Each structure stands twice: as C-alpha cells, then as structure tokens.
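**Student:** structure, please.
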Amino acid sequence: MKKSLLLVAAMGLLSTSVLAKEIKFATEATYAPFEYLDDKNEFQGFDIDLARAICTQAKLECSFHNQAFDSLIPSLKFRRYDAAIAAMDVTPERADQVDFSDIYYENSAVFVAKKGTFKGPEDLVDKTVGVQNGSSHQSYLVDNWISKGLLTVPYKEYVVIGTPVTDAKYFGTGFGIAVAKGNLELLTQLNKGLAEIKANGTYQKIFDKYFAH
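**Tutor:** Next up, the predicted model:
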C-alpha cells in the first residue's frame, strides 16, 4: 500500500510538471505598446500580457527573451525558443518558414513623423524614413518607395500620419504567434488558450488596457 501511495504521488508530480511546461517566448522589446521594457527592465505590453494570459489559461509557464526582430524566425527554426510574439505580421513568406497561431490582432501599417511635418507618404519622396530591419514595413518600402528616392534611417519620436496601409502582400492578415514548423502540440495549446481568453473576456480587457481611448 505504501508503495502504491508513493507511485500515485510520483505520478501526480509528473502530471503537474507536464502541465507547468515552460514556453520560452522570443520577442523584440522596443515596439510599444506591443512589447517593451519598463524602468525595471521587465517585459510589458499588449503582446506580453496576451502571452501571459494564454499561458495561464493553458496551464503553461512562460518566459520572455529579447532578440533582434530579424533573428526571431531563425531562432525558432534552430529551436532556441519555443514561440515568438512580437507584433509579427502573418505573411505567406513567413508562413513558409514557421507556423502561426490564429490571428490575435488585425494589423495595418502607417507612416509616422513629427506632427505637422507631412500630410502623407507622397510628401516623403526624397526624404528619410525609419524602418526596422527584417520587418514587413521594410519590404513594403523597398518594393514600392525606395525607387522613388526614399532613404532609411533610425527614428525616435513620431506620430501617425496619412491613412493606414493594408497591402496583404506585405502585412498579411494580422499578427500571429510564431512557432517552429510542425510544432502542432504547442500550436494547438496556444490557439486553444487564445480562443478561451477571447470567450471569457480576458482578451478584451487586455485590448482595452492598451488601445481603448
């Protein structure tokens, strides 16, 4: 009887361990309000809160690791991390390399500049535009605007100008959580958790925290 009790206890610990599996998320924490580091050097933002809520719902532990944006997909392919959440557009090119969760945020792109400087992208011809390496925005600019004289440089302060750019060829159908190709078990857990937090109102609370005005 004692051995049976010990076996049951051991099985219980093993079950708890499986449920508490750690999911290592890679992100690029310079894109507020989606992901950023606060004054305590802790991860914050819409994507971070969303991932934490999904992990809680799915009974998973999660951790976050800061990486350059253009290294996120390679990091998944080489299995350095389990998933990437970084306001990443789901595009056909990326979907050839990694698998994506269901869409969790419908996206469009915008040009940004100091308030009152420009009215729209046509005014930016022969001007400098900041763009992140490896992003959909970079691909869009290279294919559509670089030939017209745009140059790219880093930027800091900005506000939105012009109308949103919604070209699905570059910006896909929205943001998704990326996982390594073929990791269907994790993908199923993430999608299930995402669906459940949408159903129970948690997603809306997180969305309102960052985007309701």
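**Student:** when you work out contacts or count neighbours from here on, use the C-alpha atoms and nothing else.
**Tutor:** Noted.
**Student:** who's in contact with the residue lying closest to Ala86 once chain neighbours are set aside?
**Tutor:** In space, and not counting its chain neighbours, Ala86 is closest to Thr27: 5.0 Å by CA to CA, 6 or more residues apart in numbering. Each residue near Thr27 by CA atoms under 8 Å, 6 or more residues apart in numbering is listed here: 35, 64-69, 72, 84-86.
**Student:** now do Val159
**Tutor:** Listed by CA under 8 Å, 6+ apart, the contact partners of Val159 are 112-115.
**Student:** from those, list just the buried residues.
**Tutor:** Among the contacts of Val159, those classed as buried by 16 or more other CA atoms under 10 Å are 112-113.
**Student:** what's the closest of the contacts of Val159 to Gly162?
**Tutor:** Of all the contacts of Val159, Val112 has the smallest distance to Gly162: 8.2 Å, by CA to CA.
**Student:** longest helix anywhere in the protein?
**Tutor:** In terms of residue count, the longest helix belonging to the chain (DSSP state H) is helix 2-19.
**Student:** which is the next helix or strand following it?
**Tutor:** Where DSSP states H and E defines the elements, the next helix or strand beyond helix 2-19 is strand 22-27.
**Student:** centre of the chain to the following helix or strand past that next one, how far?
**Tutor:** As assigned by DSSP H and E, the chain's next helix or strand after strand 22-27 is strand 30-31. Computed by CA atoms, centre = their mean, to the nearest Å, the chain-centroid distance of strand 30-31 equals 11 Å.
**Student:** for the comparison step, fold the sequence that follows:
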Amino acid sequence: MKKLVIAAALSAFAVLPAGAETLRIATSADYPPWESVNSSGEMLGFDLDVGNAICARIEMECEWTNQAYDGLLPALVAGQYDLIMSAISITEERKNSIDFSTAYAQAPASFGTLGESFGEISDKSGLQAAIDGKAVGVQGSSIFERVVAEHFPTANVKTYQQADQIIADLKTGRIDAAVMEVSAWDEFGGADKDANLTMFGPLMTYAEYPQLGDGIGLGIGKGNAELKARIDDAIAELLADGTIAKASDKWFGYDVTP
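**Tutor:** Have a look, this model is predicted:
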C-alpha cells in the first residue's frame, strides 16, 4: 500500500491548529476524477478536496492511504482506518458492516464500450438484450457488480481491482462492455481519445437501479457516533456554503451534489 500524509488543506480553508488530531482515511486512487495519483505520486481528485475540507472544518489532520478498493471496507471494519472515502455509494447491505456519513455527492452510471458497436439503445429492455451473453467488466466489491448480476443476469461478469484494468481489457477485446460512473467514463475517455470510449444505453440511476445506493458518503466504523456527527455537520456546512459544489465544478464541470 502507498501511504501519503496530507497535512495541509486547500488554501481556501481554515488552517489547522498545531497538534491537530489525525484522521486516518483510506481511498482507492484509481478512479479519476474522484481520486487518482499524478505523475509525481501525489493523490488528488474531488474526494481528496472534499475530504481535506471536512478535516479542516472539524480541525483534524487528514492522513490518506491508497489501497485497492475491495480492501477498503474490510480494513475499516478491522480498525485500520477511521474513514474510507472513494466514491462509495451508501447501500443497505454495506450498512450492515459500517456506518455512513450523510451523502455529499450523487452520480449516475452507464454502460460503456469502444466505438459504436452497441448502437442506439433507448430503454432497459433493449440494454438487457444487447448485453445478453456479453463479457461485462466491473470493479470488484463495487455496487456495479451487484447491479449487473441482478439486472443483467445473462451477462458474463468479470471483476477487476482497478478501473484502469477495465479500460485496458476493453481496449484489448477481453471484455465487450463495462459499467462505471458517467464521470469516470468522461475522465478515461478524455485522457485516451484514441481509445474511442463511448457510453451507450440510458443512464442508470437510483430510481430504476436501487442497488446504486442512496448517494455517496464516507464510510465510518460502526458505532462511532461522535465522529459521524462531526462529519455530518461539516458536510452540511460545506454543502450550504458551496464548497462542495465548487469542488464538483472543478473536477467534473457540473454539479454532483445531492
């Protein structure tokens, strides 16, 4: 695992007091623009900006750790971290193991592929027919694994640790399609225009796919009511004063606030 300690929040936020308590946060920095690692080895992205703003608001110091997505929840349960923050959707299933903050974001998902091989698809039934028997990539332990399994049971689901591995297998033809958040398709497509990544079918939202969860929140260890209350208060303030909306515009170009 790669560990980075971020002692300073964004310049627009309050300066942390000397000796501020450390808040251990884990993320899987392979899902731009939510979180990624730049050429200098620094983690950055929407979640990093929001997480640092929360830490500054509650006067704590963020200590970020980068590890595989499928290990985030077990590590939180084991007490390795205080929080996990990695575009994690709030679902009833996950609530059995961990607590969540209030939602700080909400984002639709979509199927995607290379080029126009799937053509125009206007509704869910057409999407189900198009995906029948096709190899579909999803990030392991993500909500998309369950969405595909329950709504597209005739698809051949392949799981990956990292989103960039999904893109790599799309480009080599090992899978026919994949499911990710719209923002991730936009980011990967913009970074590799020659790949001709294309979303297809109607957007997938909570209204039709409840497995997508009730917004995106921070995972918190079970029973840590005091920390949850402080974080919830900070999120409410950052939503009210426009801080999260500004970070959203910076990283997505549109508003993902709930």
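**Student:** can you add secondary structure and give the contacts of Val159 of structure 1 back as JSON lines?
**Tutor:** Formatted as JSON lines, the contacts of Val159 of structure 1 follow (DSSP: H, G, I helix; E, B strand; the rest coil):
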{"residue": "Val112", "secondary structure": "strand"}
{"residue": "Ala113", "secondary structure": "strand"}
{"residue": "Lys114", "secondary structure": "coil"}
{"residue": "Lys115", "secondary structure": "coil"}
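**Student:** list the residues that contact the nearest residue to Ile103 of structure 1 once chain neighbours are set aside.
**Tutor:** Using CA to CA, 6+ apart and skipping residues adjacent in sequence, the residue nearest Ile103 of structure 1 is Gly176, 4.9 Å away. Applying CA under 8 Å, 6+ apart to Gly176 of structure 1 gives the contacts 85, 87-90, 100-105.
**Student:** from those, which is closest to Asp123 of structure 1?
**Tutor:** Distances from Asp123 of structure 1 to the contacts of Gly176 of structure 1, taken by CA to CA, are shortest for Asp89, at 26.2 Å.
**Student:** and the residue lying closest to the closest one once chain neighbours are set aside, how far from Pro121 of structure 1?
**Tutor:** Using CA to CA, 6+ apart and skipping residues adjacent in sequence, the residue nearest Asp89 of structure 1 is Phe175, 4.6 Å away. The gap separating Phe175 of structure 1 from Pro121 of structure 1 is 24 Å, by CA to CA, to the nearest Å.
**Student:** so if I had to pick from these two, which one is more boxed in?
**Tutor:** Using other CA atoms under 10 Å, the more surrounded residue of Phe175 of structure 1 and Pro121 is Phe175, with 24 against 16.
**Student:** what does that one align to in structure 2?
**Tutor:** For Phe175 of structure 1, the aligned position in structure 2 is Ile216, judged by TM-score structural alignment.
**Student:** so that match sits right up against Ala87, yeah?
**Tutor:** Yes: with contact defined as CA atoms under 8 Å, Ile216 of structure 2 counts as touching Ala87 (5.9 Å).
**Student:** Asn66 of structure 2: what's it in contact with?
**Tutor:** Applying CA under 8 Å, 6+ apart, we find Asn66 of structure 2 in contact with 1-4, 26-29.
**Student:** can you pull out the helices in structure 1?
**Tutor:** Per DSSP H, structure 1 carries helices over the ranges 2-19, 46-57, 72-77, 92-95, 136-144, 168-171, 184-199, 202-211.
**Student:** and the last one, what does it pack onto?
**Tutor:** The one in question is helix 202-211 of structure 1. helix 46-57 (3 or more CA pairs under 8 Å, 6 or more residues apart in numbering; DSSP states H and E).
**Student:** and the helix it packs on, what other elements does it pack with?
**Tutor:** On a contact count with 3+ CA pairs under 8 Å, 6+ apart, helix 46-57 of structure 1 meets strand 35-37, strand 61-66, helix 184-199, helix 202-211.
**Student:** among those, which is nearest Leu14 of structure 1?
**Tutor:** strand 61-66 (15.1 Å).
**Student:** list the buried ones in that closest one?
**Tutor:** Going by neighbour count (16+ other CA under 10 Å), the buried part of strand 61-66 of structure 1 is 62, 64, 66.
**Student:** do stretch 190-206 of structure 1 as well
**Tutor:** So stretch 190-206 of structure 1, judged by 16+ other CA under 10 Å, has buried residues 190-197, 202-203, 206.
**Student:** repeat that for stretch 72-80 of structure 1.
**Tutor:** Buried residues in stretch 72-80 of structure 1, defined by neighbour count with 16+ other CA under 10 Å: 72-73, 75-76.
**Student:** what of stretch 166-184 of structure 1?
**Tutor:** Under the neighbour-count criterion of 16+ other CA under 10 Å, stretch 166-184 of structure 1 has 166, 170-180 buried.
**Student:** mind listing what the most centrally placed residue in structure 2 touches?
**Tutor:** The structure's structure 2 has its C-alpha centroid closest to Ala87; by CA atoms, centre = their mean the separation is 2.2 Å. Going by CA under 8 Å, 6+ apart, Ala87 of structure 2 touches 34, 47, 216-217.
**Student:** please list which of those residues are preserved in structure 1.
**Tutor:** Among these, the ones still in contact in structure 1 (both residues aligned by TM-score structural alignment, their matches' CA atoms under 8 Å) are 34, 47, 216-217.
**Student:** what's the closest of these to Gly189 of structure 2?
**Tutor:** Distances from Gly189 of structure 2 to the kept ones among the contacts of Ala87 of structure 2, taken by CA to CA, are shortest for Trp34, at 14.8 Å.
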